[in-house]
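S.K.: My questions are about this predicted structure, shown below with the sequence.
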Amino acid sequence: MLAALVYFLLPLFWLFVASTKTVGELFSSFGLWFSGDFSLFSNIAATFTTNDGVYGRWLLNTVLYAGVSAGLAALLAALGGYGFAKFAFRGNSKLFNIVLGSIMVPMTALAIPTYLVFSKVGIVNTPWAIILPSLVSPFGLYLMKIYAEDGVPDSIIEAARIDGAGEVRIFFQVALRMLAPGFVTVLLFTLVATWNNYFLPLIMLNDPNLYPITVGLASWYAQSAGGGSGSSGQLLPMVITGSMLSVIPLIAAFLLLSKYWQTGLTAGGVKQ
């Protein structure tokens, strides 16, 4: 466990340490410890002011893409998983097997066909080009289906039907509350995947004002690559600092939503 802890935390520690250094110290000082000048706050200020503050726009774009995609993807996965788990219809198993098969298809293999389709309908270089592909989550649908089978008792659904509730009302007022831990799981998985997505925005967007953090920082790094400590290398501290700042919202989202996981894990441990 200690080795695993070091493996996962060491890159984050290096990222924080590197964010406190100037461009010259990045090439001259020991990478895993602080240097003489603590330049974290000046690097943060430079990150948000470089190129007329475009980093702040990249950050807002990423929050928009990831937030909308995660929320809608989790809702669609919950609807689909609940339908597969609680409704018997012709082709249920065959359709679900197709969903399982689609999990094996890498998203990168679909990026170019998706670009060709989106170019035909005219939504390339728009936020929809990033949001729409992120709404489909085969793994999320599979996860919600498995969770709904055990997490939503059939007796509660039947009791709601006897009371006169419609299927839509049953889902949103009864089932969705029971699916909260699974819903949050899919939400966080999609949030992290969209937040860290690089290849799809790279081929879909050509306007720097629409870039997410991943593509924006990559463009800065491309400008600083090979520059060493020269003029073009001055962007390197901003790339590192921007990368560190981009991790903070994900950590905050996990900490805020982790209580729903804990609720779901302990709900089945109490005998009714």
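M.R.: Nice, thanks for sending it over.

S.K.: Please count neighbours and contacts with C-alpha atoms only from this point.
M.R.: OK.

S.K.: need the helices for the stretch 151-272 of the chain, in chain order.
M.R.: 154-162, 167-170, 176-178, 180-195, 199-204, 213-224, 236-267 (DSSP state H, counting those that start in this stretch).

S.K.: neighbours around residue 138, how many?
M.R.: As a burial measure, residue 138 scores 22 neighbours (other CA atoms under 10 Å).

S.K.: my bad, should have said residue 198
M.R.: Look at residue 198: counted by other CA under 10 Å, it has 17 neighbours.

S.K.: then this one, side by side with the first:
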Amino acid sequence: MTATASRKPRAGKGPLVVRGGHRRRSPRDRRSVTLTVLTAVMLVYTLLPLLWLVINASKTQEGLFRSFGLWFDSDFALFSNIADAFTYDGGIFTRWLLNTLLYVVAGAGGATLLATVAGYGLAKFDFPGKKAVFAVVIGAVAVPGTALAVPTFLMFSSLGLTDTPWAIIIPSLVSPFGLYLMWTFAADAVPDEILESARVDGAREFQTFFRISLPLLAPGIVTVLLFAVVATWNNYFLPLIMLKDPAWYPLTIGLNSWNAQATTIGGDVIFNLVITGSLLTIIPLMAAFLLLQRYWQSGLAAGSVKA
């Protein structure tokens, strides 16, 4: 006689089905194994370039061609490479780093501020032409930034702003995607009942925004800020056509000039400095994500309003 029995599922695991004395995993468990394997593959795929960068940044110029790319060389030169990167060519790497920080603080910070204020206003106030504004924002999101680079260059050239920091900062202030994201987030994150209660208590709109709405918008603000920081930090095409003076280069253009110099016949062979500079370039982005991740959460307004 074949006995068939089923047991209650254990915590964290799918049900075990016993048939003929043999245990079989449910389809849910098999899907979990598949997802785990796929996640592991994606993790390796994501971290492999970073591992290659860390390993090769620790090699000398000769060690790059002497040892395998995914293993360390006998000469560990990470700290000397970092020192050489900051001192090479009169310390121009430090200037590029400061330029990038300037563009991020002014451009990405300003874009986040404008997107937050405008998105909140569009979500919580009604005015004539609101649907037209929505259509314009959606259309702007669909237009890639590279398509606007040449018209932007022509406009800034006529204004005499090319080869200046304003040529990078001003275009970075416009973030249609950030505005749309804050618009949709503010519509649900800030309940209308809270705003009405604050107005009944005599609070002005600015007081309501800064004391009540702004804390509730924190997850959306952090999300928009991270998107803007990454976009500005990795901005390449716009500085490429706007800037000619190396003193105003961001890190992306500066490292590309080093790489071109390293591949030019008769130029300094500085591939180790290019790799080390690339590693130093991604460290601030990683730090920004790690520092801001605790603010990156949703549901701050959950339970604030009773049904």
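M.R.: All right, it came through fine. A quick note: this is a predicted structure, and the numbers were derived from the prediction, not measured.

S.K.: follow-up on the earlier one: minimum distance to residue 138 of structure 1: which of the helices of the stretch 151-272 of structure 1 has it?
M.R.: helix 180-195 (10.4 Å; CA to CA).

S.K.: could you point out the longest helix in structure 2?
M.R.: Taking DSSP state H as the criterion, structure 2 has its longest helix at helix 27-57.

S.K.: helices or strands next to it in the packing?
M.R.: helix 271-292 (3 or more CA pairs under 8 Å, 6 or more residues apart in numbering; DSSP states H and E).

S.K.: and the helix it packs on, which stretch of structure 1?
M.R.: Counting by TM-score structural alignment, helix 271-292 of structure 2 lines up with residues 236-257 of structure 1.

S.K.: which of the residues in that stretch are buried?
M.R.: For stretch 236-257 of structure 1, a neighbour-count test (16 or more other CA atoms under 10 Å) marks 236, 237, 238, 239, 240, 241, 242, 243, 244, 245, 246 as buried.

S.K.: just stretch 199-216 of structure 1 next, same as before
M.R.: 200, 201, 202, 204, 205, 210, 211, 212, 213, 214, 215, 216.

S.K.: For the second one, give me its contacts.
M.R.: Spelled out, that is residue 201 of structure 1. Residue 201 of structure 1 is in contact with 129, 130, 211, 212, 215, counting by CA atoms under 8 Å, 6 or more residues apart in numbering.

S.K.: quick one: what's aligned to it in structure 2?
M.R.: Per TM-score structural alignment, residue 201 of structure 1 is aligned with residue 239.

S.K.: hang on, the earlier thing: how about the buried residues of stretch 199-216 of structure 1, which pair is most distant?
M.R.: Greatest spacing in those, by CA to CA: 204 and 213 (14.4 Å).

S.K.: what would the buried residues of stretch 199-216 of structure 1 look like in TSV with distance to residue 174 of structure 1?
M.R.: As requested, the buried residues of stretch 199-216 of structure 1 are exported to TSV (distance: CA to CA, whole Å):
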residue	distance to residue 174 of structure 1
200	36
201	37
202	41
204	39
205	40
210	39
211	39
212	36
213	38
214	38
215	41
216	42
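
S.K.: Alignment lookup: residue 187 of structure 2 to structure 1.
M.R.: Superposed on structure 1 with TM-score structural alignment, residue 187 of structure 2 falls opposite residue 149.

S.K.: Report how many residues lie close to that match.
M.R.: By other CA under 10 Å, 15 other residues sit near residue 149 of structure 1.

S.K.: Return the residues in contact with the residue in structure 1 sticking out farthest from the centre.
M.R.: For structure 1, the largest distance from the centre (CA atoms, centre = their mean) belongs to residue 162, which lies 39.7 Å off. With CA under 8 Å, 6+ apart as the criterion, no residue contacts residue 162 of structure 1.

S.K.: Likewise for residue 25 of structure 1?
M.R.: residue 35.

S.K.: let's see it at 10 Å
M.R.: By CA atoms under 10 Å, 6 or more residues apart in numbering, the contact set of residue 25 of structure 1 is 18, 31, 34, 35, 36, 37, 229, 237.

S.K.: ok, back up a step: widest-spaced pair of the buried residues of stretch 236-257 of structure 1?
M.R.: 236 and 246 (15.3 Å).

S.K.: Find the centremost residue of structure 2, please.
M.R.: The C-alpha lying nearest the average C-alpha coordinate of structure 2 belongs to residue 230 (CA atoms, centre = their mean; 3.7 Å).

S.K.: Out of the contacts of residue 25 of structure 1, the closest to residue 154 of structure 1 would be?
M.R.: Of all the contacts of residue 25 of structure 1, residue 18 has the smallest distance to residue 154 of structure 1: 54.2 Å, by CA to CA.

S.K.: That closest one maps to what in structure 2?
M.R.: Aligning on TM-score structural alignment places residue 18 of structure 1 opposite residue 56 in structure 2.

S.K.: Next: residue 67 of structure 1.
M.R.: Structural correspondence for residue 67 of structure 1 with respect to structure 2 (TM-score structural alignment): residue 105.

S.K.: Tell me, how many residues neighbour its match?
M.R.: As a burial measure, residue 105 of structure 2 scores 15 neighbours (other CA under 10 Å).

S.K.: okay but it is in contact with residue 229, surely?
M.R.: Yes - if you go by CA atoms under 10 Å, residue 105 of structure 2 and residue 229 touch, sitting 8.2 Å apart.

S.K.: Identify the contacts common to the two.
M.R.: The contact sets of residue 105 of structure 2 and residue 229 overlap at residue 111 (CA under 10 Å, 6+ apart).

S.K.: quick revisit: of the helices of the stretch 151-272 of structure 1, which approaches residue 134 of structure 1 most closely?
M.R.: helix 180-195 (6.8 Å).

S.K.: name the element the closest residue in space to residue 131 of structure 1 that isn't next to it in sequence belongs to?
M.R.: Here the nearest residue to residue 131 of structure 1 in space, its sequence neighbours aside, is residue 69; by CA to CA, 6 or more residues apart in numbering that works out to 5.3 Å. Element membership of residue 69 of structure 1, judged by DSSP states H and E, is helix 54-86.

S.K.: and that helix, how far from structure 2 on average?
M.R.: Averaged over the aligned pairs, helix 54-86 of structure 1 sits 0.9 Å from structure 2 after superposition, using mean CA distance after the TM-score superposition for structure 1.

S.K.: Mind giving me the packing neighbours of that helix?
M.R.: Applying 3 or more CA pairs under 10 Å, 6 or more residues apart in numbering; DSSP states H and E, we find helix 54-86 of structure 1 packed against helix 40-49, helix 92-103, helix 128-134, helix 138-151, helix 176-178, helix 180-195, helix 213-224, helix 236-267.
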